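K.L.:
What shape does this take:
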Amino acid sequence: MKSLFSRLWLSATFAVILLFASIWQWLQFSHEFTSQQVQQSLHKELAAHMAHINPLLSKGVTSDAALKEAFHDFMLLGPSFEIYTLDTSGKVVAYDAKKEKIKSSQVDIQYIEQFIAGQELPLLGTDPRSETKQKIFSATRLLDQSGQHTGYLYVIIGGEIFDSWQTLISQHQAPKQWSAAIAFGILAALIIFTLLLKYFTAPLARLEYDLGQVASQSLSEGVALPGDYRGSREINQLSQHIDKLLAELSLQHQTIAGQQQAKHEFLLHLSHDLKTPLTSLQGYIETWLVTPPNERQAEWIEIAANSGKTLQQLLAQLLELAALENGQVHASVQQVSLRLLLEELQQSFAPRAETQGIQLDFQLPHDRAIQTDPHLLKRVISNLVDNAIRYTPSGGKISIRHHSKNGQEWLDVVDTGSGMHQHELSALQQMSGKPIRYEDNAALPQLGVGLAIVRQLLGLLQYPIEIESQPGKGSQFRIQLV
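P.N.:
Predicted coordinates:
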């Protein structure tokens, strides 16, 4: 009973039975109303006719022993009638019944006057044999020979004997009628609503089945519901929303799979970057230890120290990248002299470039102030220059120049190094005006930690970048400052 179909079926069946019972009650009331209207209309002149044919009543007599005998004769001819005479105030005067049968000795003459005035039937009046029940009646005024109003002749239509027989018959027939009606109503509800609910819930059942089949499909290949659902508008819209969610889920799965692959490649490259100086450090130290003291060369220790510095630099960059990805670094924008910033960088990299035989050309701008975070921008340029020095052979050239184009200011870092492949360019160009997190975007395969940091820092600074590079011909990084 937990399924939607069974719940709808039970609710609908209960509603039909309740509706059927209400209709049955209304029909009973309508039948009773119509029956009373018909009977009262048929016997409308009954009291007037009785008063006309009876000598005493025609003379306006309301209390006489002979009236009881006349009432007895009338009631033998019409067992369903009860006859009374009333005085002008509605008090019961004469009747043919035992005294204890009379429960109400006063009749409301308001309805009698409405009846005599010809108002719409049925009209219910006081039943002298009941304290609360009202019945249809026939009534007429009684007048004496001088025309003086002496009282009323009041005839109850469907009296006590009629009620007894009707109750007896109803006790035998009503259970059968009710049983047949309820059985028919339940059977009708079962047939009609089973068919309707089966029809209306069929698309929902199909949707549920199709969703179960979707669970066995591979997200990496894309998942979707097999077809359209032509049921109600809500089910059709629900299937469309589910299709949209499945498409987004599949896309996210493929994105995550790509990110994991890119991360794996990045970690492989990173492990190589870490392994190289670590191997060099360990190799020269071990060589130093196994070599006799008189044969040891000082340059071995110098090379080992340089490898240690490289390893330390890589670890520092890893910590910096982790801080960037975790949102621990924020841009603090202020007015900065671009010339002074580039002069500091030139002084920092000049000795290293000279040692490696690389020409370092800083084209310093005029004293130009820009709004930026000086530490983050310096870190971006430092990483680009450092990466250029690493991959530019002796005799190569690295240029840093500032220029304007279409009202925008650009800072270019150009080298004549080994360059990058297209997939490396695509990875680096995945930047936006917002800080970029490693989990939300593919890592930089084969680009090293330095360029990964550049990627994060440019996101913090909201600086777009354009990259041109060809393997063996060098690279050009163009950063838009304003």
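K.L.:
CA only for contacts and neighbour counts going forward, please
P.N.:
Will do.
K.L.:
Any buried residues in stretch 170-190, and which?
P.N.:
In terms of neighbour count (16 or more other C-alpha atoms under 10 Å), stretch 170-190 has its buried residues at Ala181, Gly185, Ile186, Ala189, Leu190.
K.L.:
What of stretch 315-322?
P.N.:
Across stretch 315-322, burial judged by 16+ other C-alpha under 10 Å covers Gln317, Leu318, Glu320, Leu321, Ala322.
K.L.:
Let's compare: structure for the following, please.
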Amino acid sequence: MAFKHRLLLFTLLWFLVSAAVLTTLSVRVWEENELRTQQSLHRELALHMRDDNPLMVGDDYSPKALSSIFHTLMLLGPDFEIYFLDPDGNITTSGPPIENVQRTQIDTTPIKQFLAGEPFPILGQDPLMPSREKVFSAAQIDDGGKVAGYLYVVIGSQQRIALSDPQSLLQYVPVVAGALIVILLFALVVYRMVYRQIIRPGRTMVKQIEDAALSEFRITPPLNFNAAELQDMASQYRRMMAVIQQQFIQLRVQEAQRREYLVQLSHDLKTPLANILGYLETWRIQHKEGQGMIDTAYHNALRLQQHLKDQLEAARSPSAKVVLSYQEIDVAELLSDVKKRFELSLRQKHIEMIVLSDAGATIMQIAS
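P.N.:
The predicted model follows:
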């Protein structure tokens, strides 16, 4: 996968992950701040209810105080739920109808944390909805120096239910959409910058290097870029191409020296070889018998002369190329030629060589 596509894919994934994380964090921070604000504003609510209306008359609750508190509850609206708890957290009296209460016992640990002044928000159990925890206000009710119970006020009951309604959440859609659009624009700007500063100059550099390679690096490409990130790379490429140019020059010099040496060597060998061929040919004309070894020497000299001729032509032509081809050779003729080459040394050692081969057998030889 090309870097451009990887960058585009990474940008898209980064946008999606960022959008999800940003949305989640925003909702959590907003909810936590809302709960902290509500609990801070109503911190003294249960305390005022307790102090303004003495609740205890002997060992029982005061009906007059209860009537006043529930009247206050009606004035506050359905967003508050008031409960009277015994020291163990059991609900003894509730503002909402008792048949609507689904949890008859409340954990008193959050209430003790609230009374101890720990940082908000502190969430407590909701008697009407056991699966939810909500902010609250609480006050301790004492009777004769002992804890007689707690006044427990759940805050934001109906408001939290309304906020969980999808229709209520629609009002936050423009805010979230605006944040996502800002993130997308930022991603597009970053991609555009990377494309203009890195990807496009990189393509230009590759194109210039390819053009220089087609001309055997005789011309050094400019490799000038505005991006500072590519300056060091371009500098190293220019240095590398300078070395390549120097090596090409050295190869041309060595090739010229090699051709000159081959031409000189061919000329030096051509004259003595011609004399050898002349002597061998004269011998063959004057002597009709015992020409086996002379014929072998004569044919080898002819072959050597042809090789020298080919080398001389290749050395004189700088554009000459070696073309390889397959040539069919008779096996019997090849073995006979080998026998003739070693015939003199075999005779001196009193060794007789017998060559047997199938008639018509051939092999393929690569020849230039």
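K.L.:
rewinding a little: dump the buried residues of stretch 315-322 of the first structure to a markdown table, plus secondary structure.
P.N.:
Formatted as a markdown table, these follow (DSSP: H, G, I helix; E, B strand; the rest coil):
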| residue | secondary structure |
| --- | --- |
| Gln317 | helix |
| Leu318 | helix |
| Glu320 | helix |
| Leu321 | helix |
| Ala322 | helix |
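K.L.:
Just give me the closest of those residues to Gly151 of the first structure.
P.N.:
Taking C-alpha to C-alpha as the measure, Gly151 of the first structure lies nearest Ala322 of these, at 111.9 Å.
K.L.:
Let me have the buried residues of stretch 170-190 of the first structure in CSV, extended by distance to Gln480 of the first structure and secondary structure.
P.N.:
Listed next are these as CSV, based on distance: C-alpha to C-alpha, whole Å; DSSP: H, G, I helix; E, B strand; the rest coil:
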residue, distance to Gln480 of the first structure, secondary structure
Ala181, 85, helix
Gly185, 80, helix
Ile186, 78, helix
Ala189, 74, helix
Leu190, 74, helix
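K.L.:
Including distance to Arg339 of the first structure, could those go into TSV?
P.N.:
Compiled in TSV, these are given as follows (distance: C-alpha to C-alpha, whole Å):
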residue	distance to Arg339 of the first structure
Ala181	99
Gly185	94
Ile186	92
Ala189	88
Leu190	88
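K.L.:
Just give the number of residues close to whatever residue of the first structure lines up with Arg132 of the second structure.
P.N.:
In the first structure, Arg132 of the second structure lines up with Lys133, judged by TM-score structural alignment. By the criterion of other C-alpha atoms under 10 Å, Lys133 of the first structure has 11 neighbours.
K.L.:
ok, now Gly58 of the second structure?
P.N.:
As a burial measure, Gly58 of the second structure scores 9 neighbours (other C-alpha under 10 Å).
K.L.:
thinking again about what came up before, and the match of Arg132 of the second structure, what is it in contact with?
P.N.:
Counting by C-alpha atoms under 8 Å, 6 or more residues apart in numbering, Lys133 of the first structure touches Thr126, Asp127.
K.L.:
now do 7 Å
P.N.:
Lys133 of the first structure makes contact with Asp127 under the criterion C-alpha atoms under 7 Å, 6 or more residues apart in numbering.
K.L.:
any chance you could map the helices in the first structure?
P.N.:
Per DSSP state H, the first structure carries helices over the ranges 4-42, 46-53, 55-58, 65-77, 109-116, 160-214, 233-290, 298-325, 338-355, 374-391, 422-428, 448-461.
K.L.:
Please convert these to TSV, extending it with distance to Arg141 of the first structure.
P.N.:
Listed next are those as TSV, based on distance: least, C-alpha to C-alpha, whole Å:
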stretch	distance to Arg141 of the first structure
helix 4-42	17
helix 46-53	8
helix 55-58	10
helix 65-77	16
helix 109-116	8
helix 160-214	24
helix 233-290	70
helix 298-325	107
helix 338-355	121
helix 374-391	115
helix 422-428	111
helix 448-461	107
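K.L.:
so which of those gets nearest Arg401 of the first structure?
P.N.:
Arg401 of the first structure lies closest to helix 338-355 among these, at 9.6 Å (C-alpha to C-alpha).
K.L.:
residue range for that closest one in the second structure?
P.N.:
Under TM-score structural alignment, helix 338-355 of the first structure has no counterpart anywhere in the second structure.
K.L.:
Pull out the buried positions in that helix.
P.N.:
Using 16+ other C-alpha under 10 Å as the test for burial, helix 338-355 of the first structure gives Leu338, Arg339, Leu340, Leu341, Leu342, Leu345, Gln346, Ala353.
K.L.:
now swap in stretch 16-34 of the second structure and tell me
P.N.:
So for stretch 16-34 of the second structure, counting by 16+ other C-alpha under 10 Å, buried means Ala19, Leu22, Thr23.
K.L.:
try stretch 89-102 of the first structure
P.N.:
Within stretch 89-102 of the first structure, the residues scored as buried using 16+ other C-alpha under 10 Å are Gly90, Lys91, Val92, Val93, Ala94, Tyr95, Asp96, Ile102.
K.L.:
And stretch 230-238 of the first structure, by the same measure?
P.N.:
Neighbour-count burial for stretch 230-238 of the first structure flags Ile235, Asn236 (criterion: 16+ other C-alpha under 10 Å).
K.L.:
what residues are up against Leu312 of the second structure?
P.N.:
Leu312 of the second structure is in contact with Leu262, Val263, Ser266, counting by C-alpha under 7 Å, 6+ apart.
K.L.:
And these, which of them are buried?
P.N.:
Buried members of the contacts of Leu312 of the second structure, scored by 16+ other C-alpha under 10 Å, are Leu262, Val263, Ser266.
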